[in-house]
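K.L.:
let me see the structure of the following:
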Amino acid sequence: MNSIIKLEIQKKTFKKKGFSILHDFDLEVKPGERLSIIGESGVGKTSLLNILGLLDTDYQGNYRLFDSPVKDISRNKLAEWRNQKIGFVLQESSLINSLTIEDNIKLPLMYGNVEKDLTVQDHYKRIINKIGIEPILKKKPLECSGGQRSRAVFARAVIMNPKIILSDEPTASLDLENKEKIINLLFDMNKEFNTTVITVTHDLDVANRHERIITLKNNE
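P.N.:
Below you'll find the predicted structure:
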């Protein structure tokens, strides 16, 4: 596989709002690449992540993922990929308030029916230790700070050891120490498992620590 992602977008249109973004935008990403995306608010950074992560298919263009045309993949297979092959750290990600932090993090394991897999359990313990959230595992989300919830969302995103991690401002609500924990874990997974990392950020320090930076601009 030469490219894990090959995306060609003519445009993404918001009919109700009367405007479009990502005009004539092409993106090709190789397996194991670390890529950051920067740009002003409103240029389509989060929309791009939603398209890359198969959350949004309402656009004009073509998308090949894992060397397969997305338009030819069944809805069930796309849902399986979203759970097992793509890890999301999106701003819209929400934790279920009735569940503990631990149960929230383990939800993808339940959906994938791999809760008892020893390798997965070891990976879970490693993540929890790495980002330091053992003390909050039995708490509910509303009992935790914004930074703690952000780390829990991140843990849930990487629990399945996905092929691709898509992050939208993953360190925005974190202090310097926890920011470093998140970035180090991302890059450790990239190095150890050849995980492809795509990060949207306004933090130029975070952006510059990736191998490649793409700057999105307004179409006007």
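K.L.:
rest of the way, CA atoms for contacts and neighbours
P.N.:
Noted.
K.L.:
could you pull out the helices in this protein for me?
P.N.:
Taking DSSP state H as the criterion, the chain carries its helices at 45-52, 75-84, 101-105, 107-111, 118-131, 146-158, 176-193, 204-208.
K.L.:
can you tell me which of these is nearest to T215?
P.N.:
In terms of Cα to Cα, the element of these nearest to T215 is helix 45-52, at 9.3 Å.
K.L.:
isn't R151 right next to K130, touching?
P.N.:
No - using Cα atoms under 8 Å as the test, R151 is too far from K130 to be in contact (10.6 Å).
K.L.:
check contacts around A155.
P.N.:
With contacts defined as Cα atoms under 8 Å, 6 or more residues apart in numbering, the neighbours of A155 are 105, 127-128.
K.L.:
to compare with the earlier structure, here is another sequence to fold:
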Amino acid sequence: MPMTRPRKRFAPEPRPPGAGCSKRRLSPTFRRSCAPCPPPPSPNWSPGMRLRRGGWIRTTRGTSQKSRERGRIRRDVATVEMIHYLTVQDVLWINQEVTKEVNDFKYAQLEEATYAQYAYGKSKDVLTQAGQFLERFMRLQPFASGNRATAFVATLTFLLMNDHDVVLDPEHAAPWALDVAEHRVSGRDAVAQVASPRAPTHIKPVVRTIVHDVIEKYAETIAALSEG
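P.N.:
As a prediction, this is how the structure comes out:
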């Protein structure tokens, strides 16, 4: 007579709380040590409640209000800490908008000047990064013309993109930029004089809109700096 494997034994169908265990596959060891289920916490027990260690609790597929608030706070912090950067293509376009022509450029110097926006590690010091961006761009001069004007517009755009207001009168803007170009003032100090943080907007900035606003406000400054 052929040997057959014994059929696996399963627990009976779920019973009301306190009358037995929930549906689960039981081993002989577990059956011997299984204690009666604890009584329900209240007469208002419903099938939405599950057995956990220590008693019956109500479980839902949703997220608690406290967890949702914690998640919202984490997203806000992440948004605040994120810095927006100009790309090489953005800087090329800014130079064309400033000079009204397509200029020759040295790609290695342009890339290095653009990457001056970044800092090592997880730095979030917008003023320092904007200052080194302005200073290095004017020193490297990657374009055939319009370097100072491009550096000026790009730096102000970088500040405005990252929730900083720029308080700089148009009549004082050209001397302010020339002080950095001629090494009379460091880029960090110059930026700190005119930029102040504002409440974050949590909205991705539109680079072209910001650039056009800067060009419109500082048209005379850009004309004065375009020779450099």
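K.L.:
TM-score for the pair, please.
P.N.:
In this superposition the chains share a TM-score of 0.22, using TM-score structural alignment, normalised by the length of the first structure; 85 aligned residues with a Cα RMSD of 5.9 Å.
K.L.:
that older thread, can you list the helices of the first structure in JSON lines and add distance to S36 of the first structure?
P.N.:
Output for the helices of the first structure, formatted as JSON lines (distance: least, Cα to Cα, whole Å):
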{"stretch": "helix 45-52", "distance to S36 of the first structure": "10"}
{"stretch": "helix 75-84", "distance to S36 of the first structure": "20"}
{"stretch": "helix 101-105", "distance to S36 of the first structure": "25"}
{"stretch": "helix 107-111", "distance to S36 of the first structure": "25"}
{"stretch": "helix 118-131", "distance to S36 of the first structure": "21"}
{"stretch": "helix 146-158", "distance to S36 of the first structure": "17"}
{"stretch": "helix 176-193", "distance to S36 of the first structure": "12"}
{"stretch": "helix 204-208", "distance to S36 of the first structure": "5"}
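K.L.:
about what we covered before: from the contacts of A155 of the first structure, list the buried ones, please.
P.N.:
Neighbour counting with 16 or more other Cα atoms under 10 Å marks 105, 127-128 as buried within those.
K.L.:
nearest to N62 of the first structure, out of the helices of the first structure?
P.N.:
The minimum distance between N62 of the first structure and the helices of the first structure falls on helix 45-52, with 10.7 Å, by Cα to Cα.
K.L.:
shouldn't R50 of the second structure be within a strand?
P.N.:
Yes - the assignment for R50 of the second structure is a strand, going by DSSP: H, G, I helix; E, B strand; the rest coil.
K.L.:
distance of it relative to T29 of the second structure?
P.N.:
In this structure, R50 of the second structure lies at 23 Å from T29 of the second structure, with Cα to Cα, to the nearest Å as the measure.
K.L.:
can you name the next helix or strand after the longest helix that the second structure contains?
P.N.:
If you go by DSSP H, the second structure has its longest helix at helix 65-81. Towards the C-terminus, the helix or strand next in line after helix 65-81 of the second structure, according to DSSP states H and E, is helix 88-99.
K.L.:
now for whichever helix or strand comes after that next one, which elements pack on it?
P.N.:
Downstream of helix 88-99 of the second structure, the next assigned helix or strand under DSSP H and E is helix 107-114. Here helix 107-114 of the second structure touches helix 88-99, helix 126-140, going by 3 or more Cα pairs under 8 Å, 6 or more residues apart in numbering; DSSP states H and E.
K.L.:
now do 7 Å
P.N.:
Using 3 or more Cα pairs under 7 Å, 6 or more residues apart in numbering; DSSP states H and E as the contact criterion, the secondary-structure elements in contact with helix 107-114 of the second structure are helix 126-140.
K.L.:
for the helix it packs on, buried residues please.
P.N.:
Applying 16+ other Cα under 10 Å to helix 126-140 of the second structure flags 126-139 as buried.
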